[in-house]
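Undergrad: predicted structure and sequence below. I'll ask about it afterward.
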Amino acid sequence: MKAMSKETAKIQFDRYFAKLERKKAAKSIQVLVQSDKLDFQYGYSSGEWNVPFHIASIGKVFTASLMMMLTEREGVLLQDPLLKYFTGSELEGLFVVKGKDHAKDVTLEQLLAHTSGIGDYFEDSVQIGAPMTKLIISEPDKNWMPSELIDFTRERQQAVGVPGQVFHYSDTGYILLGLLIEKVTGKPFHQNLHELIFQPLGMNDSYLLYYSVPSNPQKAIQDIWLNGSKVTANQSLSADWAGGGIISTPKDLLAFYKGFNAGALFSKEKIRIMENGRHKFRRGIYYGTGMMEIHFEEFFFLLRGLPRVKGHIGILSTHMFYDPTTDTYIIMNFGSSEQMTQSFKALIEIVTRLKRIE
């Protein structure tokens, strides 16, 4: 593979993302690539730079991080049973498989790793009514409370398997974790985010949508498109909460991930637990305990040799990844659920060219 200079890489990245915009292959793009090891920094934006955007399920890394902090500060154990923190009635109907209630068997780690068997209010099919993704579009003024999200799964969906025996990605599980964080700390979820993560790491443009405001003056966010509909101003986006309701910027996410890797939030041992991708999410994507690992070679055999980046994606084609081989952080937002394939092509483009920088 032919080596290239840093300046050549930047020029080629500019051409690549500009071409996507000309072809209307993306509605709006923000990209940040930064590596101390390579002495390389690159940024691209369709408009103004460092605009706040909805990070979607990248927010699960933040919820998982708060949980890891509780294990070191509050005596919470990952193997604790969920029933240690919730009553039986609060969990009623959420973990029933073939008529048997498995709530007593669920651990905190299983919720974090999506192996509890609980349904997913956000993307699973429903037995009655409309699915959540359609409701977010059709009922834009609806303010979803966390308890309503749990009830959505309880009343309209079913558990998919016995705890510990199946991987099933679940936003409902992360809503339970958000509620648990509130129970343990005695503080609202958004207050924990600000006090334990945003403020210590200098994330002054970050906040939880419809629950808090940033330290800096609040700015308009990048447009959000869900299944072809513009939902930027929808109150119904309150359905994300602890599953991914954070608004942030490329620079703030870079500050987060650098602080995370440096051990500013909790021990390196806990970081390794989060990163350990033991469960196959789908082809090429493996899940640990709140984080993903990408195996590019499973997408296409010619991608064999690309590094296994770690981080998370979100349904709005948001990316936050770290390449340990080049010490590179990659933050991207395409702002639309319909741009996931294109955003992964962009990730491959970035990682491939980074390997060639001399």
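TA: On my side now, so go ahead.
Undergrad: drop to CA atoms for contacts and neighbour counts, all remaining ones
TA: Will do.
Undergrad: ok, how many other residues are close to Ile197?
TA: Per other CA atoms under 10 Å, the neighbour tally for Ile197 reads 21.
Undergrad: any idea how far Phe266 is from it?
TA: Look at Ile197 and Phe266: by CA to CA, to the nearest Å, they are 11 Å apart.
Undergrad: could you do His279 as well?
TA: 23 Å.
Undergrad: now swap in Asn216 and tell me
TA: Distance, Asn216 to Phe266, by CA to CA: 26 Å.
Undergrad: also Gly259?
TA: Distance, Gly259 to Phe266, by CA to CA: 10 Å.
Undergrad: more crowded one of those two?
TA: When Gly259 and Phe266 are compared on other CA under 10 Å, the one with more neighbours turns out to be Phe266, at 20 against 17.
Undergrad: need the nearest residue in space to that one, chain neighbours excluded.
TA: Nearest residue to Phe266 in three dimensions, chain neighbours excluded: Met69, at 5.9 Å (CA to CA, 6 or more residues apart in numbering).
Undergrad: ok, and here's another one to check against it:
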Amino acid sequence: MIPANAQNINQLLSSKLDSISENPVHSISVYIKNQDGVLIDQVAGLRAKEGEKALSTDQFRIASSTKLFVSTIVLQLQEEGKLSLTDKVYPYLKDIEYLKLDEFHYYDNLAFAKEISIEQLLSHKSGLADIFNDKQEAFFERVMQNPERQYQPKDIVDLYFEFGLHKETKYKPDEGWHYSDMNYVLLGLLIEKLEQKSLSQSIRDRILSPLDLKDTYFEYYEKTETNKARLHQYIGNIDFDMVNTSFDWSGGGVVSTHQDLATFIEALFNKKLISETSLQKMIAVQPTIKDHLPYGLGVYKSVYNNHTFFGHYGFYGTYIGYCPRTKTVLSYCISQATPSFNTYEFVNAIVESVK
């Protein structure tokens, strides 16, 4: 593959910058790399509305792409014989009192939490509702009442019950698909129970340290020595860099860079983190719902320029993915959750520019 013309890419990125609308885009960065080297490593715009010029090495919140890290650890634990994906999660977590697992999943007034498997959590097939998507207005209002509040997993679970979501499940386990961070809250607690350490420490010990990812950390749950600048990310015109997003936890709490994410996903697909068997299980995607991408175990299947990529999207306009056929990494950060343009079409045009 031949690198794209840098000037053309810069013009394309700059054309989508927007500092005045209700959905401003102050920076866009794109990183594409294959086995021959880096093909695109470019950024346009400012770190924030009145910030310094953005750099392609700046950190950003990867949001739900964190699920790739969590899924990887769960598959590692299966390889180590500490769990099986077919196991029900109930026996592992029933002793966590605030979970109230017996009441966690009601459907048609019947309790089904005991039937939820680890694999169903990974693939969003448990039927659990989501505090972010299903109660978005109430949740957003709660967060903005105290934007500096530090959340712990218990606080996330307490909100789940306060919003009555345990009685608003979508279906019986394994009878449908519904994207819910609550699946990954349970997985985070499962990892902590089995590892007897914090989730942030497990991510560091199992992924960040072995891969020497110096610019990646689990925000609000661990101290970090990194002093890199960071891209501010927005929801509409609200700068979420000013909001404590510890509520994302296992569903989306990692901060990283394009370069570190490339190292991570290359290691994942080169079987440096999990076996070929586990990798194939992870990317064995299934249909989800109408107009939504196929999903595996913490991974989406996407197509860019007629090439299949496996990876994950993040809420604030981010993505990290890998194409096994061409051994290509794609990472981008739009820095806006609700841009006024079609992100897929925009990124696809960039990928098409690489011959």
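TA: Okay, I see it. Since we're looking at a predicted model, the values are computed, not measured.
Undergrad: the residue nearest to Phe266 of the first structure corresponds to which position in the second structure?
TA: Alignment note (TM-score structural alignment): Met69 of the first structure maps to Gln76 of the second structure.
Undergrad: thought that match was touching Lys272?
TA: No - Gln76 of the second structure is not in contact with Lys272 according to CA atoms under 8 Å; the separation is 10.9 Å.
Undergrad: and these two? Which one has more around it.
TA: The neighbour count for Gln76 of the second structure versus Lys272, taken as other CA under 10 Å, is higher for Gln76 (18 against 15).
Undergrad: so that one is in which element?
TA: In this structure, Gln76 of the second structure sits in helix 66-79 according to DSSP states H and E.
Undergrad: which neighbouring elements make contact with that helix?
TA: Applying 3 or more CA pairs under 8 Å, 6 or more residues apart in numbering; DSSP states H and E, one finds that helix 66-79 of the second structure makes contact with helix 181-195, helix 199-203, helix 249-252, strand 307-314.
Undergrad: who are the contact partners of Asn348 of the second structure?
TA: By CA atoms under 8 Å, 6 or more residues apart in numbering, the residues touching Asn348 of the second structure are Tyr304, Asn305.
Undergrad: in three-state terms, label it for me.
TA: In three-state terms, and counting by DSSP: H, G, I helix; E, B strand; the rest coil, Asn348 of the second structure is helix.
Undergrad: look up how far Ser56 of the second structure lies from it.
TA: Relative to Ser56 of the second structure, Asn348 of the second structure is positioned 19 Å away (CA to CA).
Undergrad: quick one: contacts of the helix holding Gln76 of the second structure?
TA: Contacts of helix 66-79 of the second structure (CA under 8 Å, 6+ apart): 83-85, 122, 184, 187-188, 191, 203, 206-207, 250-254, 273-274, 278, 297-299, 311-312.
Undergrad: try stretch 113-132 of the first structure
TA: Stretch 113-132 of the first structure is contacted from outside by 94-95, 106-107, 110, 133, 149-150, 152-153, 156-173, 287-290, using CA under 8 Å, 6+ apart.
Undergrad: now do stretch 168-186 of the first structure
TA: Identification of contacts with stretch 168-186 of the first structure by CA under 8 Å, 6+ apart yields 60, 63, 66-67, 70, 74, 85-86, 108, 111-112, 114-122, 146, 149-150, 153, 160, 188-189, 241-243, 281.
Undergrad: quick one: the helices in the stretch 151-300 of the second structure?
TA: Applying DSSP state H, counting those that start in this stretch to the stretch 151-300 of the second structure gives helices spanning 153-162, 181-195, 199-203, 249-252, 258-269, 276-282.
Undergrad: in the first structure, what stretch matches the first one?
TA: The aligned range for helix 153-162 of the second structure in the first structure is 146-155, by TM-score structural alignment.
Undergrad: what about that stretch, how far off from the second structure?
TA: Mean deviation of stretch 146-155 of the first structure relative to the second structure after superposition (mean CA distance after the TM-score superposition for the first structure): 1.7 Å.
Undergrad: can you give me the buried ones in that stretch?
TA: Residues of stretch 146-155 of the first structure classed as buried: Pro146, Leu149, Ile150, Asp151, Phe152, Thr153, Arg154 (neighbour count, 16 or more other CA atoms under 10 Å).
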